[in-house]
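1. I would like to see how this sequence folds:
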Amino acid sequence: MFRLKPLALSLALSLPLLAALNAPAYAQRTGADVAPEIATGYAEKAGKSAQKFMVAAANPLATQAGYQMLKQGGAAIDAAIATQLVLTLVEPQSSGIGGGSFLLYSDGKRVQSYDGRETAPATADEHLFQDKDGKPVSRETGVIGGRSVGAPGVLRMLELAHKEHGKLPWKALFAPAIKLAEDGFNVSPRLNALLNWDRYLARDPVAKAYFFGEDGKPRPVGYLLKNPELARTLREIADGGADAFYKGRIARDIAAKVAGHPTNPGKLTAADIAGYQAKERTPVCSDYKAWTVCGAPPPSSGGIAIAQMLGILEVKDISPYKPVNGMLTAEGIHLFSEAGRLAYADRNRYVADTDFVPLPGKGVAALLDKDYLKQRASLIGEKSMGRANYGTPATMQVAWGADTAIDKPSTSHLVAVDAYGGGLSMTTSVEDAFGARQMVDGFMLNNQLTDFSFDSQDENGPIANRVQAGKRPRSAMSPTLVFDKGTHKLVLATGSPGGSAIINYVAKVLVGTLDWQLDVQQAISLPNIGSRNGPTELEAGRVAPAVVEQLKARGHQVREFELNSGLQGIQRRTAGGKEQWFGGADPRREGVVLGD
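-> Below you'll find the model as predicted:
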């Protein structure tokens, strides 16, 4: 694969630390919407095969916890819970029990979508992120403190799924994380790099005492970091179920932390937390060539946007433009980014929490209608359209203003398949890196409410994704399951962190595996590309200069910068006449795959 600065590194070696970026300055300098977490290296990975079960996650210790559950006869949901609990400890910048999640689950017979997205407080309104004059506040004011914290959803969601699909006792799933929290874990290169980079975390006294030494410097790589507060919290939840989090000491502690922020208090109360409900929703499933692709429905925008991209690329058929000698072609990038422009235009205009805001016309069906997508695909020509207009689906009955959400979740992803025919894809997030930079009871609080639009209306009317009491902010999280259209067998589970670019990251893996016949590790390792209805974005140093020039000649405004995905994937494939699982993890992060 083409790379201007090759980083051929052994997976066994620590990831090299790149020069830490100041995100706002970097964005200003490049004009690019940078990822919420900095890049910390690139280590080639080979993928792994297994016969019975498999799990892949963003940190080796978390993967190991999920693997232990599968080894003990657990279901995929058991593995996911154990994995998430360890991620709360070892990858606090990305996800945890103080955040939210979307989960797609297949038991081999049906596909279910679980919504663990955070909710806005009961006293929040559309002016939450506006000053006294009705103008949007700064990003820093929005994110840092109590104002941005929504009622966490991940534990209620996992409990709901576990009651339906779990095979191991709830309490048993907490053992690996509790032991690691008590005994300590070694600070990874990635966590250390994020601590060095972040400018806000040390403002919180609790986080400062935990993550930084007496000299004010971040805990170094390899430092044995113990978290007895989290061990206590997890013990209570292991014994008392999710109610121990939502209706007792922990909820009161969260509410007090949010209300007590010295400069930016929030509105979240213990009653808001106690009233939180995870929801099961109808997944967004659509046929693409020989497959059925299923994703998360609103308030996630990922399922709809990816289905739209695939529907457009089915008309424009991207399959002939596969990489040549590992290098992406100009035509392949052109089609992919133009499809992205069209999908993101609709996403930005229409998609929000459908408990509050209807989708146009007949809902999901209108946005995925084959005739509508054929009409959208017809807008793709030889030259880039630059910026796409949102479409008008048939029977459309609503019109909304343009969204101004920050939409930069710091996130993690895990996938698992079990020995019983079950499989899942789960994306989990605290939103920005280290969330609201508020630590309580051993974990970080989310700043997920900044995924709402800061503006509440424009000249076209109210904005669909504006803040409303009890509403869930729109997300780009895109857990995805792919099935063979004929046999209905699960053939691929995948997903990624990466803010609003998640949609492009996941779509890249789907095109790579389904259209270009790559294995999932090869597809994950492909250069990240796409457009969020702005510039054509290319992963820095990963696309040949000649291809870049061809794109520019076709009218693309090209931006090359770090596109820091964290993809995981497991696919079904045949080797030696036998079916097996093959898993891949993103070379841009610390994730690994384990299975038997």
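2. from here on, just use CA atoms for contacts and neighbour counts.
-> Fine.
3. I'd assumed E159 was in contact with D115.
-> No: look at D115 against E159 with Cα atoms under 8 Å: they stay out of range, at 11.8 Å.
4. where exactly do the helices run in the stretch 201-350 of the chain?
-> 205-211, 228-240, 243-246, 249-259, 270-274, 302-315, 330-350 (DSSP state H, counting those that start in this stretch).
5. out of those, nearest to A50?
-> Closest of these to A50 is helix 302-315, at 28.1 Å (criterion: Cα to Cα).
6. quick one: that closest one to helix 330-350, angle?
-> Put simply, helix 302-315 runs at 140 degrees to helix 330-350, going by axes from the mean of the first three to the mean of the last three Cα atoms, to 10 degrees.
7. for helix 302-315, name the packing helices and strands.
-> Contact here means 3 or more Cα pairs under 8 Å, 6 or more residues apart in numbering; DSSP states H and E; on that basis helix 302-315 packs against strand 284-288, strand 291-295, helix 330-350, helix 364-368, helix 370-377, helix 502-510.
8. how far off centre is the first one?
-> Computed by Cα atoms, centre = their mean, to the nearest Å, the chain-centroid distance of strand 284-288 equals 20 Å.
9. could you also give me the structure for this second sequence? I'd like to compare it with the first:
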Amino acid sequence: MSVLSKVFAHGRLASLMLALWATSVAHAEAPPPEAASGLASVTQPVAFDHAMIVTANPLASDAGAAILRQGGSAVDALIAAQWVLGLVEPQSSGLGGGGFLLSHTARDGVQSWDGRETAPAQARPDRFLDDAGQPLPFAEAVASGKAVGAPGLVAMLYAAHRQQGRLPWAALAQPAIRLAERGFAVSPRLHVLLSKETRLQADPQARRYFFTADGQPQPVGSVLRNPAYANTLRRIARQGPAGFYRGPVAADMVRAVQHHPTPGDLTLADLAGYQPRQRAPLCGPYRRWQICGMGAPSSGGVAVLQILGLLARFDLSQTPPLSADAAHLYSEAGRLAFADRERYLADPDQVAVPQAALVSPAYLAARSQLIDPISSHGPARAGEPDGVQLSAWGRDQSPELPSTTHLVAFDRHGNAASMTSSVEDAFGSRIMVRGFLLNNQLTDFSFRPDDQGVPVANRVAPGKRPRSAMSPTLVLDDQGKVQMAVGSPGGSLIIHYVARSLLALTEWQLDPQAVVNLPHYGSRNGPTELEADRGLEALADTLRQRGHVVKLLPMTSGTSIAVRRPEGGYLGGADPRREGKVAGY
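-> Just a heads-up that it's a prediction; the model follows:
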């Protein structure tokens, strides 16, 4: 038996589950081109004895690992890797976006940082309605100045570094600065996404950078140099957030937004006034574990804890992960969690969000009784936890798209960090400033401010943070020691990618690479969704017989997992659907 099997096997049942997973992957068709990464054949987790980082790009992972070897903290490693991701994976995250970060140290315990973007002071609830009062087409809203919120990533990471950084702030930018000046090779994923892009070319800076003279996307392997990005990072390295939120960088952001053909109303005051929030983490029990996630304005922590709590009465350890029973139970729990998400989750600075009530064991135990072990109950209605009236808020059906990234790290002192960051849609608002792209996160607000006259909690308002599904997660044992760091990109499907990963780690006791290789399924309170071309087609007929409406679709997750080994060191898994890498020493 291999070391990995010794660590994660759980008797004959776990071996059977691993065999089932391997069979499904072996018979699955190749992932779609946009998911190809060169790592699709990886079946074993990577181990390191001292420290580890997992990101969606090898260059970013290598930069983070170098910081860890220099004695940097887990937070330091994520910062250095994030600056590289903003360069080599600009479609997903960057300086012009935001994020959520969880970290854990023996001194501070679990800490939670909110770097979500904020709406300009002039934003109004009808921001994404046309003259007839109808929601704008998403494609029209997203590639516009209206979609841009005040970016939060730089301020959030600076705040986290001040508390938990070990290396100088300026040193963390050096790997990305060097890479921006020397150049990096266009990856297959970046090339494919550029090939599908139809709106990025409208921005002159982006067109010159991402496309050839004849308008074709830069080919795979071509070298991109971004001295403007290097100069922006130098300002941030020297001046901290002031180098970004004030001065010439801020002025150029405001000018680009206000002078866009579909202008927005972002101002210098909006940028100068941006503040990250350090919020209480949202933690709850599952079996012998303590699961800690991000609270509102992310819906991820609530929804993940709800799904786990709703399933706690079922013995999933005896249910193979790729069986119809597992898909059925999991999807039914997802319906209930997403029904609550649509109704109650929003910015807690402006809306009363009943987070504690939504994850209370009593509420989840009662709500779990709605799950029939055999038949689907179809679309779910939001619940009414103690002290909350369902009629107080309208249903929000705002889209949330999957161009996001996730990073996890453990340092040599055992400190852990898990961060999800994003510019929202692929290439954000398609507005490029000083080497980076601006977000379109304001389209995560509800386009409709009310639902049949009832206000939507996640409607647009000045200074408000849009709801998110980002779900950075840390798992602690009964001694309060972090054992797992988990997270994923993927739009609103993030919630399912993370919750299923936690079940696979704790119930089915699979190793990290086996977990991220698993095909996906779940329901967002609509159809039961199965990942296409990953061997799940055989489940569709059985689920339909149980009353499910089944839809097969691509699910391009990018899950990153790092797990502490009982004997010391760490095991990691990087999602084969993207270009991730596990690195460390």
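10. okay, the helices of the stretch 201-350 of structure 1 in CSV with distance to V86 of structure 1 and mean neighbour count next?
-> Converted to CSV, the helices of the stretch 201-350 of structure 1 look like this (distance: least, Cα to Cα, whole Å; neighbours: other Cα atoms under 10 Å):
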stretch, distance to V86 of structure 1, mean neighbour count
helix 205-211, 17, 16
helix 228-240, 10, 18
helix 243-246, 17, 22
helix 249-259, 18, 20
helix 270-274, 22, 20
helix 302-315, 26, 26
helix 330-350, 33, 25
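11. for those helices, which one sits closest to G442 of structure 1?
-> With Cα to Cα as the measure, helix 228-240 is the member of these nearest G442 of structure 1 (4.1 Å).
12. what stretch of structure 2 does the closest one fall on?
-> Using TM-score structural alignment, helix 228-240 of structure 1 corresponds to residues 227-239 of structure 2.
13. ok, residues contacting the matching stretch?
-> Under the criterion Cα atoms under 8 Å, 6 or more residues apart in numbering, residues 87, 169-173, 176-178, 180-181, 242-244, 249, 434-436 lie in contact with stretch 227-239 of structure 2.
14. select from the residues you listed every entry located in helices.
-> 87, 176-178, 180-181, 242-244, 249 (DSSP state H).
15. in the residues you listed, find the pair that's most separated.
-> Longest span within those, Cα to Cα: E181 and A242, 23.0 Å.
16. in stretch 567-587 of structure 1, what's buried?
-> 567-572, 580-587 (16 or more other Cα atoms under 10 Å).
17. got a markdown table for these, with secondary structure and distance to I524 of structure 1 too?
-> Formatted as a markdown table, those follow (DSSP: H, G, I helix; E, B strand; the rest coil; distance: Cα to Cα, whole Å):
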| residue | secondary structure | distance to I524 of structure 1 |
| --- | --- | --- |
| L567 | coil | 6 |
| Q568 | strand | 8 |
| G569 | strand | 8 |
| I570 | strand | 11 |
| Q571 | strand | 12 |
| R572 | strand | 15 |
| Q580 | strand | 19 |
| W581 | strand | 16 |
| F582 | strand | 13 |
| G583 | strand | 10 |
| G584 | strand | 7 |
| A585 | strand | 7 |
| D586 | coil | 6 |
| P587 | coil | 8 |
